[in-house]
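**Student:** any chance you could fold what I've pasted below:
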Amino acid sequence: MHMVTAVLAPDRDRFRTDQDPIELATHLPGVARADTPVRHTRIVVGPCRIGIVVFVQSEGRGAAFTAARVACERLLQRAETLTGWSLVSLVVSVR
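**Tutor:** Sure thing, here's the model as predicted:
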């Protein structure tokens, strides 16, 4: 099991000021799905940042990084309320 920390932030050119971070976070539990190696998530929402800690069941750190990136990118593509947000950081913790 690997812990991956992701940060989502708004793209200043496309960010809508009426977006409520708590509303945005309602889509984030969808990161952990049965068809991915993502097993568990923790979410911290701030005014211009959403932090996600993702626990990934994988053979190595590279596979954990890829699985978390794919899950976050899929989330950003599918959640209309996350329009204007992007993945700005993704780090696999070293054990």
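
**Student:** make it CA atoms for all contacts and neighbour counts henceforth
**Tutor:** Fine.

**Student:** residue boundaries of the strands in the chain?
**Tutor:** Secondary structure of the chain (DSSP state E): strands at 2-10, 38-45, 50-56, 85-92.

**Student:** for the nearest residue to I52 once chain neighbours are set aside, list the residues it contacts.
**Tutor:** Of all residues not flanking I52 in the chain, I43 sits nearest, at 4.6 Å (CA to CA, 6 or more residues apart in numbering). When contacts are counted by CA atoms under 8 Å, 6 or more residues apart in numbering, I43 touches 25, 28, 50-53.

**Student:** one more, so I can put them side by side:
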Amino acid sequence: MIIGEGTAMIMLFPEPVFKGFAGNEIADTTKGTEVLFSIGAGSPEEVDDMVRRAVSAGGTVYGKTGYKDGWMYAGGFVDLDGHRWNVLHMDMSKMPQE
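**Tutor:** Model (predicted):
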């Protein structure tokens, strides 16, 4: 799967193949989070759309879409294997300057 403009690639494997690459046991995603994948979005609407499409494909929402700190808009979903994904739009013009 290629995300965005071809700058990120994610390979999804059946568990036996993945286990061969990883060289150890596969984490039980019902008991803990091994990784959080974040995908950048171009707008809040793109965040909403991506989360909506994940849910229509069988995923579940763990973080409702909405603004955080006034300049980030995000939403989170869990895929069918229990992995957590964060979709995030950052309006850098509104980012606090310290």
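
**Student:** superposed, what's their TM-score?
**Tutor:** Overlay of the two chains. TM-score (TM-score structural alignment, normalised by the length of the first structure): 0.31; 55 aligned residues with a CA RMSD of 4.5 Å.

**Student:** one step back: okay, the strands of the first structure in JSON lines with distance to R69 of the first structure next?
**Tutor:** Below are the strands of the first structure laid out as JSON lines (distance: least, CA to CA, whole Å):
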{"stretch": "strand 2-10", "distance to R69 of the first structure": "8"}
{"stretch": "strand 38-45", "distance to R69 of the first structure": "11"}
{"stretch": "strand 50-56", "distance to R69 of the first structure": "10"}
{"stretch": "strand 85-92", "distance to R69 of the first structure": "7"}
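
**Student:** for P21 of the first structure, find the nearest of the ones you listed.
**Tutor:** Among those, strand 38-45 comes nearest to P21 of the first structure, with 6.2 Å by CA to CA.

**Student:** ok, now how distant is the residue nearest to I52 of the first structure from A6 of the first structure?
**Tutor:** Here I43 of the first structure is placed at a distance of 10 Å from A6 of the first structure (CA to CA, to the nearest Å).
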